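Engineer: I'll drop the sequence and a predicted model, then ask my questions.
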Amino acid sequence: MTALDAAALRELTDSGTGPRLVDVRTPGEFEAVHIPGSYNVPLDLLREHRRELSTHLDEPVVLICRSGQRAAQAEQALASTGLPGLRVLEGGINAWQAAGIPVRTGRARWDLERQVRLVAGGIVLVSILVSVVFPPAKWVAGFIGAGLTFAALSGTCAMGMMLARLPYNRGPRTDLKTVVGALGGAPRW
């Protein structure tokens, strides 16, 4: 992974000759907060249509997500198309905001990680309480624990992917035609 820190990316974008900024978070996450001038191409859409998208990315690209993990996955997917000049914003939008660099904000939403903690914690709590009356319910807590362990080790989270599909997290519809249309135009600096 070729990383770029927030300060270096800001210098590039301020120069007016900066790279194309592609944010791979869900449309809901993007709507809540994003770097001005960035384009939202959700990771699942990017993976599915990486060849077509790569033909519209003819300049250097910096991939952005919340913390850098999804952007690294997007980098791997786009690298398989032979697209050169890919970089990942180190620390993601979190690092950008921590550096005090301006962002564009919209409707506030809970990020997916916080939603996963709420749902997983709620399921574990309920299953433990139910296990007092129905002992096999304790295995539900074990299943959730195993899933969270796998998520940490693999860098993927099935619960997060499912929660991302909920209407609350979708935000405005993002489809291939809209994304390609936006990428075909001049960068929005």
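Structural biologist: Everything's here; your move. Nothing here was measured: the structure is a model prediction, and the numbers come from that model.
Engineer: make it CA atoms for all contacts and neighbour counts henceforth
Structural biologist: Will do.
Engineer: mind listing the helices for the chain?
Structural biologist: 6-14, 27-32, 43-48, 50-54, 69-79, 92-98, 112-131, 138-154, 158-164, 167-170, 176-184 (DSSP state H).
Engineer: which one of these has the most crowded surroundings?
Structural biologist: For the helices of the chain, average neighbour numbers computed from mean count of other CA atoms under 10 Å are highest in helix 27-32, which has a mean of 23.
Engineer: quick one: contacts for A158?
Structural biologist: 147, 151 (CA atoms under 8 Å, 6 or more residues apart in numbering).
Engineer: ok, it to G147 distance?
Structural biologist: Plainly put, A158 is 8 Å away from G147 if you go by CA to CA, to the nearest Å.
Engineer: another one to put next to it:
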Amino acid sequence: MPSPALRRALTDPGEPPLRPLPDEVSALLEKLSAPPRLAAHLRAVHDVAHSLAAWMEKRHPEAGFDREATLFGAAVHDIGKTIHREELSGPGSAHEQAGYELLVSQGIEVNRARFARTHAAWNAEVGVEDLLVSVADKVWKAKRVTDLEQLLVDRLTVASGQPSWEVFLALDDLLDRIAADADGRLAFQASHPVDG
């Protein structure tokens, strides 16, 4: 039985309203007795990933990204913090490999578990889905990372054949709109306890 605090983090609508996590992920967080703050964080990033995915489908259908993988990745990217709880309120990267191993041990396919590792270690070899999860994990709190965003622009420029500046401006506009709601998402996360 999940704690009342975890249940609240998974079901509280939030302001602005946040989409719920996929049932599979909510059930896994309950099984692992995840910290409520982690569940709240995953909801915020997952919600932003929905906005990014909708934009991709509308503006860059030629990119051929996997929407469901992107959303799943956003929903589980920090799951290793169920093991490395100290990284909920402090720096650290031990949760990345631990999260990948945890997901695989729970029967999640390697290709879906990879987001626990790639969300913070993006590079030229990762897929568009991984870049989208990484961007969502930054912009949910209005953090902009130029090198990361440029990797995504480069991928979309190649896929679309559009000028790089045009892709950049459209993405920049989207990220500015998403970042405008960061205070609400930060307040939602902060309203849920680290322990509970």
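Structural biologist: Okay, I see it. If you're wondering where the values come from, they're calculated on a predicted model, not measured in any experiment.
Engineer: once they're superposed, tell me the TM-score.
Structural biologist: Aligned and superposed, the two chains score 0.28 in TM-score terms (TM-score structural alignment, normalised by the length of structure 1); 101 aligned residues with a CA RMSD of 6.0 Å.
Engineer: before we move on, back to that, make JSON lines from the helices of structure 1 and add distance to R20 of structure 1 to it.
Structural biologist: Formatted as JSON lines, the helices of structure 1 follow (distance: least, CA to CA, whole Å):
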{"stretch": "helix 6-14", "distance to R20 of structure 1": "9"}
{"stretch": "helix 27-32", "distance to R20 of structure 1": "16"}
{"stretch": "helix 43-48", "distance to R20 of structure 1": "15"}
{"stretch": "helix 50-54", "distance to R20 of structure 1": "12"}
{"stretch": "helix 69-79", "distance to R20 of structure 1": "13"}
{"stretch": "helix 92-98", "distance to R20 of structure 1": "15"}
{"stretch": "helix 112-131", "distance to R20 of structure 1": "25"}
{"stretch": "helix 138-154", "distance to R20 of structure 1": "28"}
{"stretch": "helix 158-164", "distance to R20 of structure 1": "25"}
{"stretch": "helix 167-170", "distance to R20 of structure 1": "23"}
{"stretch": "helix 176-184", "distance to R20 of structure 1": "9"}
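Engineer: which helices and strands sit right next to the longest helix belonging to structure 2?
Structural biologist: The longest helix of structure 2 (DSSP H) is helix 36-59. Helix 36-59 of structure 2 sits against helix 4-11, helix 67-76, helix 128-139, helix 164-179, helix 182-190, with contacts defined as 3 or more CA pairs under 8 Å, 6 or more residues apart in numbering; DSSP states H and E.
Engineer: would you format these as TSV with distance to M56 of structure 2 and mean neighbour count included?
Structural biologist: TSV is the format used below for these (distance: least, CA to CA, whole Å; neighbours: other CA atoms under 10 Å):
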stretch	distance to M56 of structure 2	mean neighbour count
helix 4-11	26	19
helix 67-76	9	24
helix 128-139	10	25
helix 164-179	10	16
helix 182-190	21	18
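Engineer: okay, the angle between the longest helix of structure 2 and helix 182-190?
Structural biologist: Per axes from the mean of the first three to the mean of the last three CA atoms, to 10 degrees, the angle that helix 36-59 of structure 2 makes with helix 182-190 is 140 degrees.
Engineer: list the buried residues of helix 36-59 of structure 2.
Structural biologist: Within helix 36-59 of structure 2, the residues that qualify as buried by neighbour count (16 or more other CA atoms under 10 Å) are 36-50, 52-53, 56.
Engineer: looking at the helices of structure 1, which is closest to L86 of structure 1?
Structural biologist: Checking the helices of structure 1 against L86 of structure 1 by CA to CA gives helix 69-79 as the closest, at 6.5 Å.
Engineer: same for the closest one, what does it pack against?
Structural biologist: helix 43-48, helix 50-54, strand 61-64, strand 86-89.
Engineer: ok, now how distant is M159 of structure 1 from A151 of structure 1?
Structural biologist: From M159 of structure 1 to A151 of structure 1 the distance is 9 Å (CA to CA).
Engineer: ok, Y168 of structure 1 next?
Structural biologist: Distance of Y168 of structure 1 to A151 of structure 1, given as CA to CA: 22 Å.
Engineer: check Q97 of structure 1 too.
Structural biologist: Counting by CA to CA, the gap from Q97 of structure 1 to A151 of structure 1 is 26 Å.
Engineer: got the contact list for L174 of structure 2?
Structural biologist: Shown in contact with L174 of structure 2 (CA under 8 Å, 6+ apart): W55.
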